[in-house]
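Participant: Show me the folded form of this:
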Amino acid sequence: MGERPRTCAACQRVLAAHEVYFRFSLVLEGEQDVLDAPDEADGGHGDALAELVQRLEAGPEDADELEAQVHWERSGVACSECRAVAVRMLTPASENAGPH
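Facilitator: As a prediction, this is how the structure comes out:
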């Protein structure tokens, strides 16, 4: 038995055995450098982090849903066309400008 056909993770096209494909691994992680400043009405004495944790615990979202909002990970293969779209989308315009 031969190897199972590969499928592009982006467009779902089945890739022929002779086609070039591209492996990828993508991780998106949410970060925040600074919490919002304490509300002036609070006199700046409130513990903003403790308040945030309390709001999260009281909220309707479960822990898995909250984690999914700050950490997303995928890997797979992409066809040549989808690779070109991804590279174009993730390359800053100044790097991609070329001659005008």
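
Participant: C-alpha only now, for contacts and for neighbours.
Facilitator: Will do.

Participant: thought residue 80 was touching residue 15?
Facilitator: No. In this structure, residue 80 is not within contact of residue 15 by Cα atoms under 8 Å, at 10.1 Å.

Participant: hey, what's in contact with both of those two?
Facilitator: Counting by Cα atoms under 8 Å, 6 or more residues apart in numbering, the shared contacts of residue 80 and residue 15 are residue 21.

Participant: this one next, for a side-by-side:
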Amino acid sequence: MTAPRPKTCAACGRGIAAREVYYRFKLVLEGEQDVLDASGGGEGDDLAALVKQLEEGPDDPRELEEQVHWERTGVVCSACRLVVVRALAPSPTPAGPH
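Facilitator: Take a look at the predicted model:
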């Protein structure tokens, strides 16, 4: 029987001993937009103009893709689990825009 591979907490960087409880996570952020700006011509024209702007722009395609779809997996220790859950739990009062 081989020993389990050592794990490192993705939040604090601390090594997690094999006997310690740890928590796996998978976080996916996907950008969405319900409507395009309706100030122009038809929807097809707006979309074509947007695609042309993106193709001709100086932005790196990988960076643009990360703005639309970002995905990470890993493990966190017990202490960091509390911080992550607290950060992602719905607040009883709206925090407002960030």
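
Participant: tm score of chain vs chain?
Facilitator: Once the chains are overlaid, their TM-score stands at 0.83 when taken by TM-score structural alignment, normalised by the length of the second structure; 91 aligned residues with a Cα RMSD of 1.9 Å.

Participant: Confirm that residue 32 of the first structure sits in a helix.
Facilitator: No. According to DSSP: H, G, I helix; E, B strand; the rest coil, residue 32 of the first structure belongs to no helix; its state is coil.

Participant: Which strands and helices lie in contact with the lengthiest helix in the second structure?
Facilitator: Among the segments of the second structure that qualify as a helix by DSSP state H, the longest is helix 43-56. Judged by 3 or more Cα pairs under 8 Å, 6 or more residues apart in numbering; DSSP states H and E, helix 43-56 of the second structure is in contact with no other helix or strand.

Participant: List the buried residues of that helix.
Facilitator: Burial within helix 43-56 of the second structure, assessed by neighbour count using 16 or more other Cα atoms under 10 Å, is assigned to residue 46.

Participant: what's the following helix or strand after it?
Facilitator: Next in sequence after helix 43-56 of the second structure, counting helices and strands by DSSP states H and E, comes helix 61-68.

Participant: contacts for that next one?
Facilitator: In this structure, residues lying in contact with helix 61-68 of the second structure by Cα under 8 Å, 6+ apart are 29-32.

Participant: Please name the residues that touch residue 82 of the second structure.
Facilitator: Applying Cα under 8 Å, 6+ apart, one finds that residue 82 of the second structure lies in contact with no residue.

Participant: Skipping adjacent residues, who's closest to residue 80 of the first structure in space?
Facilitator: Nearest-residue entry for residue 80 of the first structure: residue 21, 6.3 Å, with adjacent residues in sequence omitted and distances by Cα to Cα, 6 or more residues apart in numbering.
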